[in-house]
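Asker: below: sequence and its predicted model.
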Amino acid sequence: MSFGFLGIQFGFALQGGFMSRIFQTLGADKDAIPLLWIAAPLTGLIVQPIVGYLSDRTWHVKFGRRRPYFLIGAVLSTIALFFAPYSSALWMAAGALWVLDASINISMEPFRALVADKLPDSQRSYGFVVQTLIIGVGTWIASNLPWFMTQIGIPNTAEPGVIPDSVKFAFAIGAVVLFASILYTILTTDEYPPEDLEEFRRKNEESKGFFNGFKEIFQNIASMPTVMKQLGVVQFFSWFAFFTMWSFATPAITEHIFGATDTSSAAYNDAADSVGNYLGTYGLVSMFFALILAFITSKVKINRKLVHMLSLFAGGSGFILIYFIQEPWMLHICFALVGISWASILSMPYAMLSSSVNPKQMGVYMGIFNMFIVIPQIIAALGGINFMYKLLFGEEVVFTMVLAGTSLILAGLSNLLITNRQATHDG
């Protein structure tokens, strides 16, 4: 039931690893890159709660509750992922990112809700960790695709303002994997029907309508559990850090480590491929860390809060170390530490949340929870990154990675706010 996340992560890894490269190739200034990303989190802020609300109220005899949204998101994501690297202007690339992120969001949160639907509380840490394991595989493979395309002879450079063929081929492969893996989950996973189908339909009939839907969503926001609010603080700092990485890892590392700034040069494009390789490392390590967590959570009960806090500290240290290293190979160590954080971010908060909300509202609350992911990204895109790293550290673009590390350490400390034992420990 989690295999579709392989494709979702292919989409996210290619988006996160190479959209900034596409923006730079099309002439974007480094400081303008976060603003070009803003459509993605803005879309998530709107789409996720609505999709979660609708999926809670959906039941189809053949496709179930969550799978219709998997299919819609898969079709739209595949189209957007294929055409994104063929953008010839910045506005086209930003529009492609907007469509891609919106489409992936349609599929993603129903996948989270599906795990909570089908697993008892005692198995949810294990279930979300298994998802993270699959995500790690997808991140590692997808992040290395442009490099691999270059190794088999596909051109890695192009005329100024043109995306190299290596990137185009990588996105095309990602599109195929995304659709095929989500389709596999749709065809092989059953869903449980509502306990009382007639009552389910009656309540849906009573509450149907555009304004009723938004009213219920806002009521759920107003009455969200305390644990969800506390996790929101953790999520804010966590996702501010990773949005900073996705926006600035390519310009920061190509400039600070490799000294390459000409986006049409072989030096820059080789360095950008290397950045993808380093980002692949965090995916690979997240896979192994998730594998370890999967083994542990299948055997013993864990303290979710403690695991998450220590994992975030590790990732924060990895980001900060990027400023101090001199040899490119050492970036693998930095991103290995980041991978530990990534594995935990994709599993522990959802396990804690799913133990604290009404199962009948799992979809809408998973969607609302996404607000704590997209709001920090919106703040970052509107100038938060540029303002904070220059104010706190200095003008060099590599200080964005130091800012990301500081944010992850604050996220780790924020776990101390969570005191509900039902949320922090396996049931």
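Answerer: Yep, that arrived. Numbers count the residues shown, from 1 in each chain.

Asker: from here on, contacts and neighbour counts on C-alpha atoms
Answerer: Will do.

Asker: would you confirm that N269 contacts T263?
Answerer: Yes - assessed by CA atoms under 8 Å, N269 is found in contact with T263 at 6.7 Å.

Asker: quick check: N415 touching L231?
Answerer: Yes - counting by CA under 8 Å, N415 does reach L231; the two are 7.4 Å apart.

Asker: F258 - how many residues pack around it?
Answerer: By the measure other CA atoms under 10 Å, the count of residues near F258 is 18.

Asker: quick one, what contacts it?
Answerer: Neighbouring residues of F258 by CA atoms under 8 Å, 6 or more residues apart in numbering: 271, 328.

Asker: second structure follows, compare the two:
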Amino acid sequence: MSIRVESAIPTREKPRLSFWQIWNMSFGFLGIQFGFALQNANVSRIFETLGGTEIALYWLAAPLTGLLVQPVVGYLSDRTWSPRWGRRRPFFLVGAILASLALLVMPNVTALWMAVGMLWIMDSSINISMEPFRALVGDLLPSEQRTTGFAAQTFFIGVGAVVASSLPWMLTNWFNVANTAEAGHIPASVRYSFTFGGVVFFLAVLWTVLRTKEYPPENMAEFEAEKARTAGFLNGVRESFMGIFEMPKTMRQLAVVQFFSWLALFSMWIYTTPAITSHIYHTTDTTSKLYNEGADWVGICFAVYNGVSALAALLLPAIARATSRRFTHMLCLMAGGLGLISIYFVSDPKMLLLSMVGVGVAWASILSVPYAMLAGALPSNKMGYYMGVFNFFIVIPQVVAGLILGFFTTHFFHGESVLTLVLGGVSMIISGLLTLRVNDADDIHIPAEEPAITLGYDALAPANPQV
């Protein structure tokens, strides 16, 4: 099977964009990260409040929607063009409308099945908006500005994650909004946070849609012919999934690394709320003040690891230059694994912030170093295509986690969710050790004048990567 990966402008030299043009094209990520952060920090809390017990199973919505939506949306957006709306912006807007509505509805559901259904809708909608944002950097920016483009996205990812994760805690402690409610009802602090997040999501993405212009295909006749030849949702699904059988060796090695690291992350996102509320706050009563204080503190913990990841990303290129990308990723994953394991030994909630420092270091590396190693192993004409396929190895471990973590928590750990976090920590350490087996084809090379401040793989990739 022949795969053709198109560039928005194959031969035309792309003009340099101003600071504010890059700011505008990246601003939508603030809203997208708001949505993801609210989801990661609060959905388990909502499930428990509504009487859910099989939390890992309910969370299967997130990876399954990513598995289906991201590669197909990327494939379809490559083959979309509107003189008025461009190539990526129609997907930004449709996803933003759907995700904002889902954020407004999610904390107001009255039954568990409604909450699970809304997670499917919300996660699918966020993915519709998010996937084309990564491609937009490659579409619009010349190679020498891509690091700046990813850095701008990183800034908005950090700001959105820190604020959104902390929002229920801030509303309770700064504005006296109630963080408790009667049985089966979501606390007002969570409901208001999701409402605010829905508004921020839509307005931030709308800003990018209205303030960003895209380039038309250089040869419209060829574009239309190729679009007609490869059109269709099913064709997009087929071509995306067939790529898993054509992976280069380095990609196969990184797939195993990704499996164990994302298994650890998913254990954290699912079980941190029940683990902290039961192990440290010593309550499982979702109507109690103590439980909701613990659930709010989970948001603060998540804000801390996201903030640390933004700072840690500044150091990764220097560490990689001094050692290697493999050693850097191994070191960071070890820190994350120890951070998750340390939660078992914590009794003071404030000490959890120290655990989150290790998690944040690992998160920074997970968002960047594997992509840097992968970039050097891929053919330049299939770079974007294989990057989409690589998303499968974020999704597959999440599906496995959703299927097995509930069983382990119930039957092996006797309901002690904190032991599931320990299992996640061990998985992350295994991932770090497996990194040393990866063939990293390119020597690290970051020009001295290059400001390596991005969480994207651009900062750690070889000079002038073909993306």
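Answerer: Happy to help now that I have it. These numbers were taken from a predicted model, which means no experiment stands behind them.

Asker: and the TM-score between them?
Answerer: The pair, once superposed, lands on a TM-score of 0.90 when counted by TM-score structural alignment, normalised by the length of the first structure; 422 aligned residues with a CA RMSD of 2.7 Å.

Asker: what is the neighbour count of I375 of the first structure?
Answerer: When neighbours are counted by other CA under 10 Å, I375 of the first structure registers 19.

Asker: residues contacting it?
Answerer: 41-42, 45, 236.

Asker: residues near the closest residue to M25 of the second structure other than its chain neighbours, how many?
Answerer: Excluding its sequence neighbours, the residue lying closest to M25 of the second structure (CA to CA, 6 or more residues apart in numbering) is T208, at 5.1 Å. T208 of the second structure: 23 surrounding residues under other CA under 10 Å.

Asker: and if you look at E198 of the first structure?
Answerer: Quick note: E198 of the first structure (other CA under 10 Å) scores 10 neighbours.

Asker: ok, now G11 of the first structure?
Answerer: Residues within reach of G11 of the first structure, counting by other CA under 10 Å, total 27.

Asker: about what we covered before: can you point out the buried residues in the helix or strand harbouring the residue nearest to M25 of the second structure?
Answerer: If you go by DSSP states H and E, T208 of the second structure is part of helix 188-211. For helix 188-211 of the second structure, the neighbour count (16 or more other CA atoms under 10 Å) marks 188-206, 208-209 as buried.

Asker: and for stretch 73-89 of the first structure?
Answerer: 73-87, 89.

Asker: from L100 of the first structure, how far out is G27 of the first structure?
Answerer: Distance, G27 of the first structure to L100 of the first structure, using CA to CA, to the nearest Å: 21 Å.

Asker: and for M352 of the first structure?
Answerer: 28 Å.

Asker: before we move on, what about L346 of the first structure?
Answerer: Relative to L100 of the first structure, and taking CA to CA, L346 of the first structure is found at 20 Å.

Asker: those two: who's more crowded?
Answerer: Comparing L346 of the first structure with L100 by other CA under 10 Å, the one with more neighbours is L100, at 25 against 20.

Asker: please identify the helix or strand for D273 of the first structure.
Answerer: helix 266-299.

Asker: can you give me the angle that helix makes with helix 165-188?
Answerer: Orientation of helix 266-299 of the first structure against helix 165-188 (axes from the mean of the first three to the mean of the last three CA atoms, to 10 degrees) gives an angle of 20 degrees.

Asker: which other helices and strands contact helix 266-299 of the first structure?
Answerer: Under the contact criterion of 3 or more CA pairs under 8 Å, 6 or more residues apart in numbering; DSSP states H and E, helix 266-299 of the first structure touches helix 4-25, helix 121-151, helix 226-256, helix 331-345.
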